[in-house]
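Enquirer: Model the following, please.
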Amino acid sequence: MASPYMTFSREQWRGLRASTPLTISDEELACLQGLNEKLSLSEVADIYLPLSRLLNLYVGATQELYHATHTFLGKQDKKVPFIIGIAGSVAVGKSTTARILQTLLSRWPNHPKVDLVTTDGFLYPNRVLEERGLMKRKGFPESYNTKRLVSFLSDVKSGVPEVAAPVYSHLVYDIVPGEWQVVREPDILIVEGLNVLQTPVDEKQRRVTEVFVSDFFDFSIYVDAREEDIMKWYVERFKLLRETAFSNPASYFRRYANLTDEEATAVATSIWTEINGINLRKNILPTRGRAQLILEKGPDHMVQSVKLRRL
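Expert: The predicted model follows:
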């Protein structure tokens, strides 16, 4: 059966960069990458520059389409943000992908204002999760206030001048009361999260008029890797966090700061097995085929191939 995707090797994808300039320095990349992701500028040049060029072309075409529609309707041009969704497992590197793309896309002249919002801010507060018995299902679809996220994206797409998103703290592992991220008419909005391509798992819950988060996306990306590699990265990151975030007295995970390597490996593996791995297989991985582009990573966190959905 023919695939809905065109598949590009790393070498083939690199060739699509054309003359797109590299606008990120080593110092900037060090600030953008994740704790245990040691990406090189060659990874940016080979993978993310061609992707930024593709997205720039999509943004330009979409802007022209909106302009044509407004001309037909006899209305004044109104800026409509181009929204990019980025999905993938915990620890797969989607946050790094989002930050690198935000930086690269903001340096194209026709869309300099690029905002990034993570769906962590739309998790229910811990008190609500505790009331509903969902603390061990944090990150699963039911742990998010999806209605609020849909409302947020609807307002952004409708051109509301200022739209506020709740702020989540990974340090305290909870929503920060009274703190907001305000989005003010960006040219591009990147929305990064585990379940941004999710549709209702239970078909009985589906409604003809139901609106999904992905309905607001102009382009979607899934960051993919083998589960055994993702689990290894998760365990490595957990062990590194003992010396950084976990050592902070305010950290929700302060109790893990003094674990030995063996103890930390056991705890992280248990969390993956009981929570993150299940969420990946049941909820996240099944949405991969809904993405317009898939970045396929190898064991070293480097992208080995790219799949682009056929038009």
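Enquirer: going forward, measure contacts and count neighbours with C-alpha atoms only.
Expert: Will do.
Enquirer: Tell me where the longest strand sits in the protein.
Expert: Ranked by residue count, the top strand of the chain under DSSP state E comes out as strand 174-183.
Enquirer: what comes up buried for that one?
Expert: Within strand 174-183, the residues that qualify as buried by neighbour count (16 or more other C-alpha atoms under 10 Å) are 174, 175, 183.
Enquirer: Can you name every helix or strand that it contacts?
Expert: In terms of contacts (3 or more C-alpha pairs under 8 Å, 6 or more residues apart in numbering; DSSP states H and E), strand 174-183 is packed against strand 163-169.
Enquirer: could you give the angle of the strand it packs on to strand 174-183?
Expert: Using axes from the mean of the first three to the mean of the last three C-alpha atoms, to 10 degrees, one finds that strand 163-169 and strand 174-183 are set 150 degrees apart in direction.
Enquirer: list the buried ones in strand 163-169?
Expert: For strand 163-169, the buried set under the neighbour-count rule, 16+ other C-alpha under 10 Å, comprises 163, 165, 166, 167, 168.
Enquirer: export the residues you listed to TSV and tack on distance to residue 73?
Expert: Below are the buried residues of strand 163-169 laid out as TSV (distance: C-alpha to C-alpha, whole Å):
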residue	distance to residue 73
163	26
165	32
166	36
167	38
168	41
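Enquirer: so which pair among the residues you listed is furthest apart in space?
Expert: The span of the buried residues of strand 163-169, defined through C-alpha to C-alpha, is set by 163 and 168 at 16.3 Å.
Enquirer: what sits against residue 163?
Expert: When contacts are counted by C-alpha atoms under 8 Å, 6 or more residues apart in numbering, residue 163 touches 152, 155, 156, 182, 183, 184.
Enquirer: Would you format the residues you listed as a markdown table with distance to residue 80 included?
Expert: Formatted as a markdown table, the entries for those read as follows, by distance: C-alpha to C-alpha, whole Å:
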| residue | distance to residue 80 |
| --- | --- |
| 152 | 14 |
| 155 | 11 |
| 156 | 8 |
| 182 | 17 |
| 183 | 13 |
| 184 | 12 |
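Enquirer: for comparison, sequence B:
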Amino acid sequence: MDQQSPPVSPHRVFTRDEWARLRADTPLTLDEGDVTRLKSLNDPILLDEVVQIYLPVSRLLSLYVAAIQNLYQATRTFLGDEDGVMPFIIGIAGSVAVGKSTTARLLRALLRRWPNTPKVDLMATDGFLLPNAVLKREGLMERKGFPESYDRPALLAFLNDIKSGKQSVAAPCYSHLTYDIVPGESVVIERPDILIIEGLNVLQTSRLPKDGKAVPFVSDFFDFSIYIDADEPVIRSWYLERFLQLRQTAFRDPDSYFHRYASISEAEATAFAEGLWERINLQNLHENILPTRPRADLILRKGANHLVEEVALRRI
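Expert: This next block holds a predicted model:
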């Protein structure tokens, strides 16, 4: 009788308890106040989550950074290049409302407090969205957040400059209040030791040309990648909850792009948010974001309570 072969996976899966034990002697350098300041709206992360999930991640990253720096040094020796250490780039992907920003800020805070106090910067890909005027002209406002809504050449040029060790690299500034690029403003990254890049589609690829021409992907510049995962109905509920909370806070600012939704009824606001989820965010998740999950080096899978329940680490 034929026996069914076990499923093959490029990742090794850990339960929450198994992963927590991999912290080893990594010190806890954050307190409750730090975690409260770092978490995003509607992302109730606790200090226990930092201890059990993010300290092991920090330890893993410290080992990866050391290994990659040794590889850089070997390459520089081979090339006879005396240039300094190149930045280690971490990519964080996942759906809207899944907690990417909180994860990115927590990791930045933990990595900055390593004993050698590296310079750690954080950049969201929102700054590389095309301005609303361009999106409207191209009929892409309903596709905002989809791959075609980004200035991909500018993002690739930014990452290339970072990875090349350029001293100062500027990126456009994005306002979540006005929901648009801020004209004339930029964010400057000054040669970090570690750069965290957070965005919906940072792990996405595209069809390769048959003529063999180079088609760089954003993820080509990553030394390590993380995907924040959760079941679709759970992400939907988090998205709706966040929208309704923003209606009571940020949307009340007259300068907010969504200010008009602060004064309508909760039922109307919920219906509008559900429409945004179905038309835009769910479609983007299905078409562009979720398919990139297997490409991540580390997958953090959350339950409905926002806690990471399972961790998958890519096999070397």
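Enquirer: I'd say residue 301 of structure 2 and residue 293 touch.
Expert: No. Proximity of residue 301 of structure 2 to residue 293 does not meet the contact threshold set by C-alpha atoms under 8 Å, at 10.7 Å.
Enquirer: residue boundaries of the strands in the stretch 1-150 of structure 2?
Expert: Defined through DSSP state E, counting those that start in this stretch, the strands belonging to the stretch 1-150 of structure 2, from first to last, are 11-15, 88-94, 120-124.
Enquirer: Which among these is found nearest to residue 201 of structure 2?
Expert: From these, taking C-alpha to C-alpha, the stretch that ends up closest is strand 88-94, at 6.4 Å.
Enquirer: Could you tell me where the closest one falls in structure 1?
Expert: Mapping strand 88-94 of structure 2 onto structure 1 (TM-score structural alignment) gives residues 82-88.
Enquirer: And the matching stretch against structure 2, how far off on average?
Expert: Aligned to structure 2 and superposed, stretch 82-88 of structure 1 gives a mean residue distance of 0.3 Å (mean C-alpha distance after the TM-score superposition for structure 1).
Enquirer: hmm, back to that, got any residues that touch both of residue 301 and residue 293 of structure 2?
Expert: Between them, residue 301 of structure 2 and residue 293 share no neighbouring residue, with contact defined by C-alpha under 8 Å, 6+ apart.
Enquirer: check contacts around residue 168 of structure 1.
Expert: 120, 121, 174, 175, 176.
Enquirer: Equivalent analysis for residue 208 of structure 2, please.
Expert: Taking C-alpha under 8 Å, 6+ apart as the criterion, residue 208 of structure 2 is in contact with residue 215.
Enquirer: how close does it get to residue 216 of structure 2?
Expert: For residue 208 of structure 2, the distance to residue 216 of structure 2 equals 10 Å [C-alpha to C-alpha, to the nearest Å].
Enquirer: What residues does the nearest residue to residue 257 of structure 2 once chain neighbours are set aside make contact with?
Expert: Ranked by C-alpha to C-alpha, 6 or more residues apart in numbering and with sequence neighbours excluded, the top spatial neighbour of residue 257 of structure 2 is residue 178, at 4.8 Å. Taking C-alpha under 8 Å, 6+ apart as the contact definition, residue 178 of structure 2 lies against 255, 256, 257.
Enquirer: again, but for residue 159 of structure 2
Expert: Residue 159 of structure 2 makes contacts with 218, 221, as judged by C-alpha under 8 Å, 6+ apart.
Enquirer: What lines up with it in structure 1?
Expert: The alignment partner of residue 159 of structure 2 in structure 1, by TM-score structural alignment, is residue 153.
Enquirer: On the three-state scheme, that match is what?
Expert: For residue 153 of structure 1, the reduced secondary structure class is helix; criterion used: DSSP: H, G, I helix; E, B strand; the rest coil.
Enquirer: Show where stretch 299-315 of structure 2 falls in structure 1, residue numbers please.
Expert: Alignment of stretch 299-315 of structure 2 against structure 1: residues 294-310, by TM-score structural alignment.
Enquirer: chain center to the matching stretch, what's the gap?
Expert: Centroid separation for stretch 294-310 of structure 1 versus its chain: 15 Å, with C-alpha atoms, centre = their mean, to the nearest Å.
Enquirer: got it, and stretch 171-182 of structure 2?
Expert: The chain centroid and the centroid of stretch 171-182 of structure 2 are separated by 17 Å, computed with C-alpha atoms, centre = their mean.
Enquirer: try stretch 174-193 of structure 2
Expert: Distance, stretch centre to chain centre, for stretch 174-193 of structure 2: 16 Å (C-alpha atoms, centre = their mean).
Enquirer: Can you give me the stretch of structure 1 that it aligns onto?
Expert: Under TM-score structural alignment, the alignment places stretch 174-193 of structure 2 onto residues 168-187 of structure 1.
Enquirer: what's the spacing between the residue in structure 1 sticking out farthest from the centre and residue 159 of structure 1?
Expert: Outermost residue of structure 1 with respect to the C-alpha centroid, by C-alpha atoms, centre = their mean, is residue 74; its distance is 36.6 Å. As judged by C-alpha to C-alpha, residue 74 of structure 1 and residue 159 of structure 1 stand 18 Å apart.
Enquirer: Then residue 265 of structure 1?
Expert: With the distance defined as C-alpha to C-alpha, residue 265 of structure 1 ends up 47 Å from residue 159 of structure 1.
Enquirer: measure the equivalent of residue 62 of structure 1 over in structure 2 to residue 58 of structure 2 for me?
Expert: Following TM-score structural alignment, the counterpart assigned to residue 62 of structure 1 within structure 2 is residue 68. Between residue 68 of structure 2 and residue 58 of structure 2 the distance is 15 Å, computed by C-alpha to C-alpha.
Enquirer: can you confirm residue 240 of structure 1 is in a strand?
Expert: No. Going by three-state DSSP, the assignment for residue 240 of structure 1 is helix, not a strand.
Enquirer: Could I get the contacting residues of it?
Expert: Under the criterion of C-alpha under 8 Å, 6+ apart, the neighbours of residue 240 of structure 1 are 35, 36.
Enquirer: What's the match for it in structure 2?
Expert: That one, residue 240 of structure 1, aligns with residue 245 by TM-score structural alignment.
Enquirer: Can you show me the helices along structure 1?
Expert: With helices called from DSSP state H, structure 1 shows them at 10-14, 26-32, 41-43, 49-73, 94-105, 126-131, 146-157, 227-241, 261-271, 277-279.
Enquirer: got the ones you listed as CSV, with distance to residue 86 of structure 1 columns?
Expert: Written out in CSV, the entries for the helices of structure 1 read as follows (distance: least, C-alpha to C-alpha, whole Å):
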stretch, distance to residue 86 of structure 1
helix 10-14, 19
helix 26-32, 16
helix 41-43, 18
helix 49-73, 13
helix 94-105, 7
helix 126-131, 25
helix 146-157, 14
helix 227-241, 17
helix 261-271, 23
helix 277-279, 17
